[in-house]
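Participant: Need coordinates for the following:
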Amino acid sequence: MSIDLTQFESLSFDCYGTLIDWEAGIAAVIGPWARRHNPEMTDEEALVAYSENEAAVLREAPGTLYPDALREAFRRTGDALGYPVTDDEADALGTSVPDWPAFPDSQDALTRLKKHYQLIILSNVNREGFAASNRRLGVEFDEIITAEDVGSYKPNPANFDALATRVEEIGQTGRLLHVAQSLFHDHAPRKAIGVPGVWINRRHDRPGWGATPDPRSDVAVDAEYPSMAAFADAVDEAFSA
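Facilitator: Have a look, this model is predicted:
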């Protein structure tokens, strides 16, 4: 599996799971809640229980702002597990996005990548939520497309159609590479529009899918790296050669 990283001029990124550690952010709220009801439940088990509920909410209510989607996904997770979720607990998750940490390598990797490419965000949150995360990343993106802008959530094809339209407007058609962790949210739909993709496999050293639903099918990627740092290293090496 190889790809010429120097042939591209723009990189589009998923944010949550790729640049921001959304599993840590979600688990910080739902993990303690789950253990209040079942001391044996791990963060991983809570995330797996949560993942399909969030995907269902985003699919069924595409116009819902992400904080409200988080609240509803938490309530559905409670219903599925048989544990109550109070309004305060739902609000704790709904307002938590600004607290979600960046992965330690994200800012440095983005800073290095910006020397070679335009950087685009295609994110499954609202504008306000991404603005808070962007402050943690410390990099100015050239284009930002959120679910709030599109009116739907990945893996809805409309989000990738919006990306393709914007890339065409800025004259980068055919020179875009999509970089993302989620096979479910990102790599399956970006494949459908013919955009090559890099898988940042943040869970390479852990089994299962965590907060990301199982893609339920094989999804082809053009390159795979265990971290943003490893991807940035490969880019630096390619351009130096």
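Participant: alpha carbons only for contacts and neighbour counts from here, please
Facilitator: Fine.
Participant: Which SSE is immediately downstream of the helix with the most length in the chain?
Facilitator: For the chain, the longest helix by residue count, based on DSSP state H, is helix 43-60. Sequence-wise, the next helix or strand downstream of helix 43-60 (DSSP states H and E) is helix 66-81.
Participant: Centre of the chain to that following helix, how far?
Facilitator: The chain centre lies 18 Å from the centre of helix 66-81; the measure is C-alpha atoms, centre = their mean, to the nearest Å.
Participant: Check which helices and strands that helix sits against.
Facilitator: Judged by 3 or more C-alpha pairs under 8 Å, 6 or more residues apart in numbering; DSSP states H and E, the packing partners of helix 66-81 are helix 43-60, helix 87-94.
Participant: Just put those in JSON lines and tack on mean neighbour count and distance to residue 22.
Facilitator: Putting the helices and strands packed on helix 66-81 into JSON lines (neighbours: other C-alpha atoms under 10 Å; distance: least, C-alpha to C-alpha, whole Å) gives the following:
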{"stretch": "helix 43-60", "mean neighbour count": "20", "distance to residue 22": "10"}
{"stretch": "helix 87-94", "mean neighbour count": "17", "distance to residue 22": "11"}
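Participant: Residue 7: what's it in contact with?
Facilitator: Shown in contact with residue 7 (C-alpha atoms under 8 Å, 6 or more residues apart in numbering): residue 175.
Participant: ok, so what distance separates it from residue 175?
Facilitator: To residue 175, residue 7 is 7 Å away according to C-alpha to C-alpha, to the nearest Å.
Participant: Report the secondary structure element holding the residue lying closest to residue 97 once chain neighbours are set aside.
Facilitator: Spatially, and ignoring its direct neighbours in sequence, residue 97 is nearest to residue 129 (6.0 Å; C-alpha to C-alpha, 6 or more residues apart in numbering). Assigned by DSSP H and E, residue 129 belongs to helix 127-137.
Participant: compare with the first, here's sequence two:
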Amino acid sequence: MTRFDGVRALVFDVFGTVVDWREGVAREAAPFLARHGRHDVDPHAFADAWRARYQPAMEECRSGRRPFTRLDVLHRENLEAVLADLGLDPRRIGEAELDDLNRAWHRLDPWPEAVAGVTRLKRRFTVAPLSNGNIALLTAMAKRAGIPWDAVLGAEVAQAYKPRPEAYLRTAEVLGLRPPELCLVAAHNDDLRAARAAGLVTAFVPRPAEHGTGQTADLTPVEPWDAVARDFQDLAHRLGC
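Facilitator: Got it, this is the predicted structure:
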């Protein structure tokens, strides 16, 4: 008997685990930067700079210094800060253009095997995101990419950002499950560590290209997670799907 014998649902970290955020944001940033005369800015570096503000922005909410604020709003604020760092005045760029670039996070492509893998896993388990993304973002992403979630759960469900324990526990509660009946699938060891502390089952799937060719973190599991797989197809095989 394994811990998976009692698991009824798999919930997935999304940014980096299900979708390739770096390539997607860079793809949409390239024409934006060109239109505004910044051919000298590497679109991948732009994506990295935008993403670098992700955790600090959420930490303002986690710490209580700011009320819970959905990720679309935080992304937009972070975008304006990154543009200002580049010497581009957001006030001189149309609201519609800024909003469209901000929705690059809604249009990210899944990793090559992700959709087929989730589809296989869905045969045995309920599948849903457990992401810091908001419901509108995750719904648009799933619709465009064909990710077959059984439910779309955004961070608004928990009113908390990972790795706060509420993010995991309230997700289990909403799905009508006890924590040991829920497994987090993630490419990030720290996310899995927090999920395990909340009582969830854990599955590690590495995404060694998430941060580009120079990635050094999360290449391997750092703890004995309940499952370790090469990708979602391999995870489906290991779980008998």
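Participant: What does the TM-score come to for these two?
Facilitator: Remark: TM-score between the superposed chains equals 0.76 [TM-score structural alignment, normalised by the length of structure 1]; 223 aligned residues with a C-alpha RMSD of 3.1 Å.
Participant: Same list (the helices and strands packed on helix 66-81 of structure 1) but as JSON lines, adding distance to residue 198 of structure 1.
Facilitator: Below are those laid out as JSON lines (distance: least, C-alpha to C-alpha, whole Å):
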{"stretch": "helix 43-60", "distance to residue 198 of structure 1": "22"}
{"stretch": "helix 87-94", "distance to residue 198 of structure 1": "30"}
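Participant: For residue 79 of structure 1, find the nearest of these.
Facilitator: Residue 79 of structure 1 sits nearest to helix 43-60 of all the helices and strands packed on helix 66-81 of structure 1, at 10.1 Å, using C-alpha to C-alpha.
Participant: can you give me the angle the closest one makes with helix 66-81?
Facilitator: Taking axes from the mean of the first three to the mean of the last three C-alpha atoms, to 10 degrees, one finds helix 43-60 of structure 1 and helix 66-81 inclined to each other by 120 degrees.
Participant: so where do the helices sit in structure 2?
Facilitator: For structure 2, the helices defined by DSSP H occupy 21-35, 43-52, 54-62, 71-85, 95-102, 114-121, 135-145, 155-158, 165-174, 189-197, 232-238.
Participant: how about JSON lines for those, with distance to residue 127 of structure 2 added?
Facilitator: Below are those laid out as JSON lines (distance: least, C-alpha to C-alpha, whole Å):
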{"stretch": "helix 21-35", "distance to residue 127 of structure 2": "20"}
{"stretch": "helix 43-52", "distance to residue 127 of structure 2": "26"}
{"stretch": "helix 54-62", "distance to residue 127 of structure 2": "25"}
{"stretch": "helix 71-85", "distance to residue 127 of structure 2": "22"}
{"stretch": "helix 95-102", "distance to residue 127 of structure 2": "27"}
{"stretch": "helix 114-121", "distance to residue 127 of structure 2": "7"}
{"stretch": "helix 135-145", "distance to residue 127 of structure 2": "12"}
{"stretch": "helix 155-158", "distance to residue 127 of structure 2": "16"}
{"stretch": "helix 165-174", "distance to residue 127 of structure 2": "12"}
{"stretch": "helix 189-197", "distance to residue 127 of structure 2": "16"}
{"stretch": "helix 232-238", "distance to residue 127 of structure 2": "12"}
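Participant: Which among those helices is found nearest to residue 224 of structure 2?
Facilitator: helix 189-197 (10.3 Å).
Participant: For the residue mapped onto residue 162 of structure 2 from structure 1, grab the count of nearby residues.
Facilitator: Using TM-score structural alignment, the partner of residue 162 of structure 2 in structure 1 is residue 154. By other C-alpha atoms under 10 Å, 26 other residues sit near residue 154 of structure 1.
Participant: likewise residue 160 of structure 1?
Facilitator: 23.
Participant: Please give me every residue in contact with it.
Facilitator: Contact analysis of residue 160 of structure 1 by C-alpha under 8 Å, 6+ apart lists 154, 189-190, 193.
Participant: Let's see if you can find the most crowded of the residues you listed.
Facilitator: Comparing these by number of neighbours (other C-alpha under 10 Å), residue 154 comes first, having 26 neighbours.
Participant: give the contact list for it.
Facilitator: Residues near residue 154 of structure 1 by C-alpha under 8 Å, 6+ apart: 124, 147, 160, 185-186, 189.
Participant: Taking these, tell me the two that lie furthest apart.
Facilitator: Spatially, the most separated pair among the contacts of residue 154 of structure 1 is 147 and 189, at 14.7 Å (C-alpha to C-alpha).
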